[in-house]
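[1] I'll drop the sequence and a predicted model, then ask my questions.
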Amino acid sequence: MTTELRVLRPAEWASWFGALELAFGGVPETGAERALWRDLTEFERSLGVWDGEECVGTAGAFSFRLSVPGGALVPTAGVTMVSVAATYRRRGVLTSMMRRQLDDVRTWGEPLAVLTASEPEIYGRFGYGLAAQQLTARIDTSRVRIAPPAAPEAADGSQEVRLRRVKPDDPAVREACEAVYAAQVAGRPGMLARRPGWERLPVLDGGRPKDGASPLQCVLAERHGEVVGFTLFRNKPEWDMAGPKGTIELGDLYARDAAAYVSLWRFLFSIDLTSTVLADNRPPDDPFQYVVSDVRRCALRLRDSLYLRPVEVGAALEARTYRAPVDVVLGVEDAFCPWNEGNWRLSGDAKGASCERTADRPDLTLGVRELAAAYLGGTSLAALARAGRVREVRTGALAEASTAFGSDVAPWLPHGF
């Protein structure tokens, strides 16, 4: 090979991003989208593979903090913008970038790496496991009703939660919405603590037609003048001979309490001239499922979302807490990052944990992909054992560890990167 792998230089960004666009079908991003990604790119954490003047491989790693069970926000590499030119496949380009990237992440002291996969089968060989899923719903709002909000009435008889339509790109609105989002992060594993600049992503309209849908709309939920929730959505009008049958395409919906949450969902269900709410990315345990009149007509479906990799097993396992006391020796297999290979004694509970190398015999043996899948509490070690992916050596260790690794709240990645 005549290719060179190197850290991205600012002057190379347009060629680098163009190679990424070509690898993902060749449809260019709009000017607004390109400007945002250019601003968010962390050049010292981005890699390119070059053959002369041609960029033939791309990979980046955003510096995130990821919420884990117990509420800690753990430094995490958000692996992104990975591509290989179609004319350079099967030449080791991807492997070389993954090797360099994980070595870099370890040097940066970040115990976790995460990504969303365009093709899930690609990343398993590099140690990434499915750690969180997302729920999609297509709700027939002509047939499904939602319970009224559990909000008390004010002295004048008005509802305590008031809804107000605003412009989503108003800086004050963005700030208020970002505060509501930030309040949710520690309470749900898998969410990202957004750095400055990332608040622009949810309200990026892109300036391109959205298959007949409206520009982005925003409604705030307020209580006594304080923003306690918001929703971002588009309205896609449609008519047939029987009349209107528009679709509400839900982007975001966050709330600080149940009353605001239910009020926002109820609003979406009641928008005139629509009969469907389409939600592409909601938490698997999203509470709307428990306030609708007919869950079957919500057409619920789970799909894969966040893939995670422990870069430093000991530090990763120490960073989270455990739902029940646990003291087990994990025999970890990790061919791609051999520094993780071996036996680790994990001792922890709801207050904290320690994880150190040990010469003791393992109680459980598993690959790093299986450890990754269980890490946020979305997949049980017991389920993985039933699939033959985790092996119990000491009787009782599987039940102990599986209970401890669980989470009361389903892990969820709220948006891509």
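    That came in fine, so what should we check first? Residues are numbered from 1 along each chain as shown.

[2] contacts and neighbour counts: CA atoms only from here.
    Fine.

[3] Now do the strands in the stretch 51-200 of the chain.
    When assigned using DSSP state E, counting those that start in this stretch, the strands of the stretch 51-200 of the chain occupy the ranges 54-67, 73-84, 112-116, 129-140, 161-166, 192-193.

[4] among these, which is nearest residue 6?
    Of all the strands of the stretch 51-200 of the chain, it is strand 54-67 that lies closest to residue 6, at 10.0 Å by Cα to Cα.

[5] So which of the strands of the stretch 51-200 of the chain is nearest residue 297?
    With distances scored as Cα to Cα, the stretch of the strands of the stretch 51-200 of the chain nearest to residue 297 is strand 129-140 (5.9 Å).

[6] and that closest one, what other elements does it pack with?
    Here strand 129-140 touches strand 274-282, strand 301-310, helix 368-375, going by 3 or more Cα pairs under 8 Å, 6 or more residues apart in numbering; DSSP states H and E.

[7] quick one, which of these is nearest to residue 12?
    Comparing the helices and strands packed on strand 129-140 against residue 12 with Cα to Cα, the closest turns out to be strand 301-310 (28.6 Å).

[8] try it against this one:
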Amino acid sequence: MGNDDIGGFDPTSGLRVLRQDEWDTWYGMLLRAFGGVPEAAEEVALYRELTRCDRSLGVWDGDECVGTAGAFAFGMTVPGGARVSAAGVTMVGVAATHRRRGVLTSMMRRQLDDVRSWGEPLAVLTASEPAIYGRFGYGAATFQVNAEIETDRVRLSVPDGTDDVRLRYAEPADVLDACEAVYARLVPGRPGMLERRPGWERLGLLDPESAREGASPLQCVVARRGGEVTGYARFRVRPDWGPTGPAGTVVLQDLAGLDPATEAALWRFLFGIDLTTRLTVRGRPVDEAWQYQVSDIRRCRPQLRDALYVRLVDVGAALAARTYQAPVDVVFEVEDAFCPWNEGRWRLTGDTKGASCERTPDAPDLTLTVRELGAAYLGGVTLGSLGAAGRVRELRPGALAEASVGFASDVAPWLPHGF
């Protein structure tokens, strides 16, 4: 970042909590920072409702808003199934006229101080530019799979019980409560999933025509087994015709199933929609079963992409909030220049039943920065791989392997939707 006083502007003097009557100006600056393309009225209305002004910051240069940052209040699943309070950092933007003047740094500084004061041990975000947030202590903790599946060339093998699942079309809004009940049952089982608090259920129903790119309005099918709703899929269909016939595309928005048979039934349905030859998939878990059920993974063209970035705001509370799949007893020497209250030595002891993490004068076993702890926190990135990359230093032989096994998760962490 450049000097804060370039052009006589000091961002800290114009930094303040957002007032309700400033929201339109604040949000307008954010949209301009992301290119200036207007959003549909229904999107703007939803985010206006979801924004917590008391958790949002603006930087003002006179009457002009030149910086924005917000923080939703989330409950996020961590390894072991506990739901931990996390600040969902969002709506971060800086006016192009005020780049390299310390605007972002001033907002990140104030925001992490606020998150600490709220007693939330974690901050999480999705990064428009991944290179930005590492210097503030955020590490890439979850990844996702995107795919373009040639459904006219790829076949799906399904597990026993799939034929017992019954699928029916429904209007998305009419079955919202049933779909949300399915989602809620899945939240404790996968690290990184977000508890859907009031208002967030409407995110899955957003359907502005401007976002369809020639596809149909949002469609929904609901899965039932034994009279119980066990899953759903929301999707659009983009019709097309080639020289040899139909060549439509199914665009999946979201899919959830309570059991393997339900998931397989939903995927089989999407593969077989009439007049389509392709299925576009975005943001799915990296360990999702369909990848092992397809006849030709190359014709699915899977791509891996970073998703959720995690920052430990309170190292002790965060590490004690999750469990560990193998016993750990390790002393970390933590570096955290941006949040110095985390710096120093922490002894973590834990297993599958619980954990404690307290300050200690004992000699360190591993040294690392808070960024590495964030990356490994949800169990999808191993401490061993970070050590091989030179980002974790082992001082006690065997400590890295011990901690790496303990931190891992059998279920890949996954962020189900953006924010």
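    Noted; the coordinates are in hand. Note that the coordinates shown come from a computational prediction; the quantities given were computed from them, not determined experimentally.

[9] How close are the two chains, by TM-score?
    The TM-score (TM-score structural alignment, normalised by the length of structure 1) is 0.97; 409 aligned residues with a Cα RMSD of 1.0 Å.

[10] if we can go back for a sec, between the strands of the stretch 51-200 of structure 1, which one is closest to residue 272 of structure 1.
    The closest of the strands of the stretch 51-200 of structure 1 to residue 272 of structure 1 is strand 129-140. By Cα to Cα, the value is 13.8 Å.

[11] What is the corresponding segment of structure 2 for that closest one?
    Aligning strand 129-140 of structure 1 against structure 2 (TM-score structural alignment) gives residues 139-150.

[12] Stretch 380-392 of structure 1 too?
    Using TM-score structural alignment, the match for stretch 380-392 of structure 1 in structure 2 runs over residues 382-394.

[13] still on that earlier bit, mean neighbour count, the helices and strands packed on strand 129-140 of structure 1: which tops it?
    Comparing those on average neighbours per residue, with mean count of other Cα atoms under 10 Å, the densest one is helix 368-375 at a mean of 27.

[14] Which secondary structure elements does that one sit against?
    Using 3+ Cα pairs under 8 Å, 6+ apart as the contact criterion, the secondary-structure elements in contact with helix 368-375 of structure 1 are strand 129-140, strand 301-310, helix 381-386.

[15] Quick one: average offset of the shortest one versus structure 2, please.
    Read that as helix 381-386 of structure 1. Aligned to structure 2 and superposed, helix 381-386 of structure 1 gives a mean residue distance of 0.7 Å (mean Cα distance after the TM-score superposition for structure 1).

[16] ok, and what's touching that helix?
    370, 374, 390-392, 398-399, 401-402, 405 (Cα atoms under 8 Å, 6 or more residues apart in numbering).

[17] Present the helices and strands packed on helix 368-375 of structure 1 as TSV; the columns should include distance to residue 254 of structure 1.
    As requested, those are arranged in TSV below (distance: least, Cα to Cα, whole Å):
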stretch	distance to residue 254 of structure 1
strand 129-140	15
strand 301-310	19
helix 381-386	30
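
[18] The corresponding residue of structure 1 for residue 56 of structure 2: neighbouring residues, count only.
    The equivalent of residue 56 of structure 2 in structure 1 is residue 46 (alignment by TM-score structural alignment). Neighbour count of residue 46 of structure 1, defined by other Cα atoms under 10 Å: 24.

[19] Burial check on the nearest residue to residue 46 of structure 1 once chain neighbours are set aside, number of neighbours?
    Spatial nearest neighbour of residue 46 of structure 1, excluding adjacent residues (Cα to Cα, 6 or more residues apart in numbering): residue 60 at 4.1 Å. Other residues near residue 60 of structure 1 number 24, with proximity taken as other Cα under 10 Å.

[20] what do you get for residue 132 of structure 1?
    Residue 132 of structure 1 is surrounded by 26 other residues when neighbours are defined as other Cα under 10 Å.

[21] so who does it touch?
    When contacts are taken as Cα under 8 Å, 6+ apart, residue 132 of structure 1 is in contact with 190, 304-307, 373, 376, 378, 410-413.

[22] is it true that residue 170 of structure 2 touches residue 222?
    Yes: with contacts defined as Cα atoms under 8 Å, residue 170 of structure 2 counts as touching residue 222 at a distance of 6.9 Å.

[23] mind listing the helices for structure 2?
    Along structure 2, the stretches classed as helices by DSSP state H are 23-33, 41-50, 103-117, 176-186, 260-271, 315-321, 370-376, 383-388, 399-407.

[24] For residue 353 of structure 2, which of those helices is the nearest?
    Between residue 353 of structure 2 and those, the shortest gap by Cα to Cα is with helix 315-321, which sits at 10.9 Å.

[25] residue range for the closest one in structure 1?
    Residues 313-319 of structure 1 are where helix 315-321 of structure 2 lands when matched by TM-score structural alignment.

[26] on average, how far is the matching stretch from the matching bit in structure 2?
    In this overlay with structure 2, the average offset of stretch 313-319 of structure 1 from its partner residues is 0.2 Å by mean Cα distance after the TM-score superposition for structure 1.

[27] How far does stretch 206-220 of structure 1 sit from its chain's centre?
    If you compare the mean C-alpha spot of stretch 206-220 of structure 1 with that of the full chain, they lie 22 Å apart, counting by Cα atoms, centre = their mean, to the nearest Å.

[28] Can you measure across it, start residue to end residue?
    With Cα to Cα, to the nearest Å as the measure, the ends of stretch 206-220 of structure 1 fall 22 Å from one another.

[29] what's the answer for stretch 243-259 of structure 1, then?
    For stretch 243-259 of structure 1, the first and last residues are 33 Å from each other (Cα to Cα).

[30] what does stretch 297-308 of structure 2 give?
    The separation between the terminal residues of stretch 297-308 of structure 2, taken as Cα to Cα, is 25 Å.

[31] How far does that stretch sit from its chain's centre?
    Per Cα atoms, centre = their mean, the centroid offset for stretch 297-308 of structure 2 relative to its chain is 16 Å.

[32] Stretch 112-124 of structure 2 now?
    Relative to the mean C-alpha coordinate of its chain, stretch 112-124 of structure 2 is positioned 17 Å out (Cα atoms, centre = their mean).

[33] residue range for that stretch in structure 1?
    Against structure 1, the aligned range for stretch 112-124 of structure 2 is residues 102-114 (TM-score structural alignment).
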